[in-house]
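**Student:** Below are the sequence and a predicted model; questions follow.
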Amino acid sequence: MGISQKIDNPGNSSPTNSQPDHLIFIINKQENIESWNDSAEIILGYHQGEIIRKHISFIINNGDLKELIHQSSNSGYASANVQLKKCNDKLINATVSLNSMLDKQNQIMGFLVLVKNINEVKTTVGYTEEKLTQTSNNNCEEQLEHLKKEFELFSYSMSHDLSAPLRAIEGYVKLLEDDFSEQPNPEVTESITHIQYNVKKMAALISNLLTLSRIATRELKMSEINMQELVREVVEELSKQYECKPNITINDLHPATADYSLMNLVFFNLASNAIKFSSRQTPPIIEIYSEKTEQNIVYVVKDNGIGLDMEKADKLFITFQRLHNIELEGTGMGLMIVKRIIDKHKGNVGVKSEPGKGAEFHFSLPV
C-alpha cells in the first residue's frame, strides 16, 4: 500500500478535537502497520518510527488475531475484544473491527482497523442503565439522544481522520500530473490514473461507512411517498452517470409510507446495481414494478445481467462483499445499505437469480 505515514488531522485541528479514544490503523496484506491517526499515538504513546512497518501484533495482544484476520479476509469484516499494548507495557481493554480493503482486481490489499476503548463504552452504558432505573421516561430519552449524538460524533471523527490523507494524496497527484503534462510519460500517467482511481474508491468507501452509521442513528421521517415519481427521479439521475443506456421500464408502483430520502437511497443502489451488472448485455433491460398483499408492498428491480449463484446469496448483504470478479465500479456496500434501511422500516429484502439469467432484487414495506 505504501502509505507509510500517520493519518494527521488537517489544517489547524489538534488531535484532541477528534474523539481521543477512536484509534484508526491501516495495515497491508502482510499485516504490517502502514498508517495511523493522532489518537493512536496519544493513547498508545508510541512515536511514528516505533510503529510504522511493525506487525499489528506489536500493539494488539490477542491470541485470536490470526483468526480475526482470516475471518475479515473471507467475509470482509470481523470484530473481537482485544488488549492493546501501550509503550509502557500497560494493557488497555478494547474492541477492534477489521474491514478488508480490495484493489481493482478485487484482491485484498490490506485492512482498515478501527479500535474503540471498551472502558469508556462500559462507563457510558453503565451510566445509562443506572439512569434508566432512577429517572423518568423523559430523562431516559435524553440519555438515548446523548448516546446517539456521541455515535454521530465518532462517525464524523472517523470520516474526518480518514479523509484527510486522501485529500493530501489527491493534491500531490495533481502536482505530479501538472509536472508531466508537457512531457508525458506513459508509465507515470498509468500510475497516476491508478492512484486517482483508488483515491476515488476510498473516498466512496468512507462516504458509505458514514452513511451506514447515520442510518443506525437516524430517526425515520415517515410520509406518504409517490414511488412512481421517486423512481423516475432516481433513473433520471442515474442516466447521467452511466455511458450505457439501458431500456428501463417503470411499471405502476404502489405508494408507500416511508422515509423519502432513505427510499431514494434504496432505489438508487438497486437500480445502479442493475445497470452495472446488465451493462454488457445488448440491450441492457431493467424492469421496476411492485405488488401489494394484505400485509406488505413488495418492490422489485429486475435485470437481464450476469446473475449470480444463489448458494452465495447470503453474502450479498454483508459489508464489502462482491460475488463477481469482473471489473466494475463500486464499493461492495450498496446492498448492505439497502438492507439496513429496509430493516429499519421493519421490512425484508432478498434476491432471486441464476448465473447468466439476470437477477430480481426485491424488498417489502409493511402496509
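**Tutor:** In hand now; what should we look at?

**Student:** For the rest of this, base every contact and every neighbour count on C-alpha atoms.
**Tutor:** Fine.

**Student:** next one: stretch 322-332 to chain centre, how far?
**Tutor:** On the basis of Cα atoms, centre = their mean, to the nearest Å, stretch 322-332 sits 14 Å off its chain's mean C-alpha point.

**Student:** helix, strand or coil for the residue nearest to N28 when sequence neighbours are not counted?
**Tutor:** Distance criterion Cα to Cα, 6 or more residues apart in numbering; nearest residue to N28, sequence neighbours excluded, is G110 at 4.0 Å. Of the three states, G110 takes strand under DSSP: H, G, I helix; E, B strand; the rest coil.

**Student:** ok, and here's another one to check against it:
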Amino acid sequence: MAVQKYDIRKPDGSFEERFWSPVNQPIFDENHQLICILHKAEDVTEFMRLKSLASSTDKLSERLRQVEAEIFIRAQEIQVMNHKLQREIMDRENAENKEQETARLFSTLFYKSPAMNTLSDGETGRYINVNDNYATFCGFTKEEMIGKTAVDLDLIIHSKERQQVLQEIATKGSVRDVPLQVRVNDGTIKWISTSAHSIDIDDKRCFMATMIDITDRKKTEQRLEALNEELEAFTYSVSHDLRAPLRIMDGYADILISDYNDKFDEEGVRTMMTIKSNARRMGQLIDDLLNLSHIGRKEMVSELVNMDKLVHDVVRENFPGAGMHAVIDIGPLDAANGDSNLLRQVWINLISNAVKYSGKQDNPKVAIRCTREPGAVTYSVQDNGVGFDMKYASKLFGVFQRLHKATEFEGTGVGLALINRIITRHNGKIWAQAEKGKGATFYFSLPV
C-alpha cells in the first residue's frame, strides 16, 4: 500500500506532518474463508524527509537507501510473522476440530452403544454419567443415578466382590468380563458381565465401565449344571446297581464250570465261558461309566505337572511288556498346569489305544511328542496302526461310539469320551488326524 500522509495534532494544538507505510495481511481458515485482516503501520516520516532532501547531498542519498532497505527488511519480517501466525491459527483450529470429533465419537459410543456404560469417580465411586441402557436395566432414571454410588442405589449384593473389582482396576488399570450379581430397583436379581478400565479426565481418576446383561445365559448354565448333575447321579446309581447281579451271574457261572464241568458237553462249557466273558465285559463297561460319572463330580487339584516324568511312569507301570509288542518313543515333554491324577488317566487311555490299534502291524510304533505355541502346550500320541476314516471323526469322543468292531479290537467305547471330559475340564482341546490303514495321531492341548 502507498505511503500515506497524516497531520497529527500535538499537545500544544499545532499540527505535525507525519508519513505512515501501512501493511495489510489477510488471514484465512482451512476452508479459505477470511477470518481477519492484520493491519500494521510503519512510521516512515524520516524516510520521506530524507527522500525529499536526497538530491542535496550524496550522504543523504546513502541514508535514504539504508532506510529503504530497512523498511523492505521489516516488511519481509512482518510477512513471515503473518504467515507463521496464520499457520498457528489453522493448527489450533485443526486440533480443536479433532478434539470435537473425538468427543462426538465418544459421546456416540457411550450413549448409543447397545451395551450398558457408566463413568464413575475413581475415588468415591459416584456415577458421573450413565447411558440410558444402564439406567433402564437398573430401573432408575439417569438423574436418579448420577451423583450416587451403586451402594447408595442398593444395586450391590456381594460387596466383597465389588471391592475386589475396584481394587483390581486401581492396581492393574482394568478388568475384563467379570460376572457380578446385582439387585435392580424392583428387587429382581440379575447377572452382568463387567469390563472396566481407569482413565484420567482433567487430572481426575475415573472408571469407565461397559456391561452386558448375562442373566439368561446364567440361568441356562444353571439349568445345564443341574441336568448334568442329575444325569451323572443317575449314571452312577444305575451303574452301581448293575454290579450286584453281574457278580452273581459271574459267580454262578464259575460254580457251574468248576463243580459241574463233567456234566456239560463241549457246547455247554462254551456257553458258560461266553456268559463269563460277557459278564466281565459288562463289568468293565460299568467301571468305565462309573469313571465317567466320577470325573464330572471330582474336584480338580491344579498344579504344575512334570509331563515328562508322568508319561515315563505311566509307560513303566502300565505297559511293562510294551517293548515286546510296540516301540514307545517318548520325546521331551513340557510341563503344564493340571490335575496330575486326571492327566495320568488321559495318558493311560491314549497310549493303550495306540498300542492296541498298532498291535497287528509287523513293526508297531508309538511316538509321543510335544509342541509349545502361544498360550498352549500341545501333546500328541501317534501310532502306525489301522487308523480310521476321517469322515467318522465327529463320533470319536462320544460315549459308546466305536469305529471298529468289538471282535477286531476289545473296548467299551467309553475311553475317548472320558479323555474328552477330562481335557474339557482343563479348558483344553482334543482332536485327531488319521488315515485308514496308515495310523492315527491324537492331540490334546492345555492352556498355559
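**Tutor:** Great, that's in hand. Fair warning: this is a prediction, and the values are worked out from it, not measured in the lab.

**Student:** sorry, back to before: can you find the partner of the residue nearest to N28 of the first structure in the second structure?
**Tutor:** For G110 of the first structure, there is no aligned position in the second structure, judged by TM-score structural alignment.

**Student:** Isn't G110 of the first structure up against E34?
**Tutor:** No. Using Cα atoms under 8 Å, G110 of the first structure makes no contact with E34, being 9.3 Å away.

**Student:** sorry, back to before: gap between the residue nearest to N28 of the first structure and A78 of the first structure?
**Tutor:** Distance from G110 of the first structure to A78 of the first structure, counting by Cα to Cα, to the nearest Å: 14 Å.

**Student:** now S72 of the first structure
**Tutor:** 5 Å.

**Student:** overlap in contacts of the two?
**Tutor:** L98, N99 (Cα atoms under 8 Å, 6 or more residues apart in numbering).

**Student:** G110 and A78 of the first structure: which is more packed in?
**Tutor:** Using other Cα atoms under 10 Å, the more surrounded residue of G110 of the first structure and A78 is G110, with 23 against 19.

**Student:** Would you double-check that A80 of the first structure falls in a strand?
**Tutor:** Yes. A80 of the first structure sits within a strand when classified using three-state DSSP.

**Student:** OK, contacts around it?
**Tutor:** Going by Cα under 8 Å, 6+ apart, the list of residues near A80 of the first structure reads L68, T95, V96, S97.

**Student:** so the second one touches N81, yeah?
**Tutor:** It stands for T95 of the first structure. Yes. Applying Cα under 8 Å as the test, T95 of the first structure and N81 come out as touching, 4.3 Å apart.

**Student:** So for the two, which residue has more residues nearby?
**Tutor:** T95 (18 against 15).

**Student:** so is the more buried one in a helix, a strand, or just coil?
**Tutor:** strand.

**Student:** Can you tell me how far it is from E150 of the first structure?
**Tutor:** For T95 of the first structure relative to E150 of the first structure (Cα to Cα), the value is 17 Å.

**Student:** now do C140 of the first structure
**Tutor:** Distance of C140 of the first structure to E150 of the first structure, computed by Cα to Cα: 15 Å.

**Student:** okay, the two: which has more neighbours?
**Tutor:** Between C140 of the first structure and E150, counted using other Cα under 10 Å, C140 has the larger neighbour count: 17 against 13.

**Student:** what does the more buried one align to in the second structure?
**Tutor:** So, by TM-score structural alignment, C140 of the first structure is left unmatched.

**Student:** May I ask which helix or strand encompasses C140 of the first structure?
**Tutor:** With elements taken from DSSP states H and E, the one containing C140 of the first structure is helix 137-179.

**Student:** which helices and strands sit right next to that helix?
**Tutor:** strand 5-7, strand 22-28, helix 118-134, helix 186-217 (3 or more Cα pairs under 8 Å, 6 or more residues apart in numbering; DSSP states H and E).

**Student:** got the angle between that helix and strand 22-28?
**Tutor:** 40 degrees (axes from the mean of the first three to the mean of the last three Cα atoms, to 10 degrees).

**Student:** Quick one: work out the angle between helix 137-179 of the first structure and helix 118-134.
**Tutor:** 150 degrees.

**Student:** The first structure: which residue goes with D177 of the second structure?
**Tutor:** So D177 of the second structure corresponds to nothing, using TM-score structural alignment.

**Student:** Determine the three-state secondary structure at D177 of the second structure.
**Tutor:** Three-state call for D177 of the second structure (three-state DSSP): strand.

**Student:** if I look at it, how far off is K405 of the second structure?
**Tutor:** Taking Cα to Cα, one finds D177 of the second structure at 47 Å from K405 of the second structure.

**Student:** cool, D58 of the second structure as well?
**Tutor:** 124 Å.

**Student:** so which of the helices and strands packed on helix 137-179 of the first structure comes closest to S159 of the first structure?
**Tutor:** Of all these, helix 186-217 sits nearest to S159 of the first structure, with 6.1 Å by Cα to Cα.

**Student:** Give me the helices and strands touching the closest one, please.
**Tutor:** Packing partners of helix 186-217 of the first structure (3+ Cα pairs under 8 Å, 6+ apart): helix 137-179, helix 334-344.

**Student:** what's the most buried one of those helices?
**Tutor:** With neighbours defined as mean count of other Cα atoms under 10 Å, those peak in mean count at helix 334-344, which reaches a mean of 21.

**Student:** which part of the second structure lines up with that one?
**Tutor:** Using TM-score structural alignment, helix 334-344 of the first structure pairs with 415-425 in the second structure.

**Student:** with the first structure superposed, average distance for that stretch?
**Tutor:** Its aligned residues in the first structure lie a mean 0.6 Å from stretch 415-425 of the second structure after superposition (mean Cα distance after the TM-score superposition for the first structure).

**Student:** List of residues touching that stretch?
**Tutor:** If you take Cα under 8 Å, 6+ apart as the criterion, stretch 415-425 of the second structure is touched by 288, 291-292, 295-296, 342-343, 345-346, 349-350, 396-399, 429-430, 444, 446.

**Student:** do the same with stretch 169-189 of the first structure
**Tutor:** I192, I195, Q196, V199.
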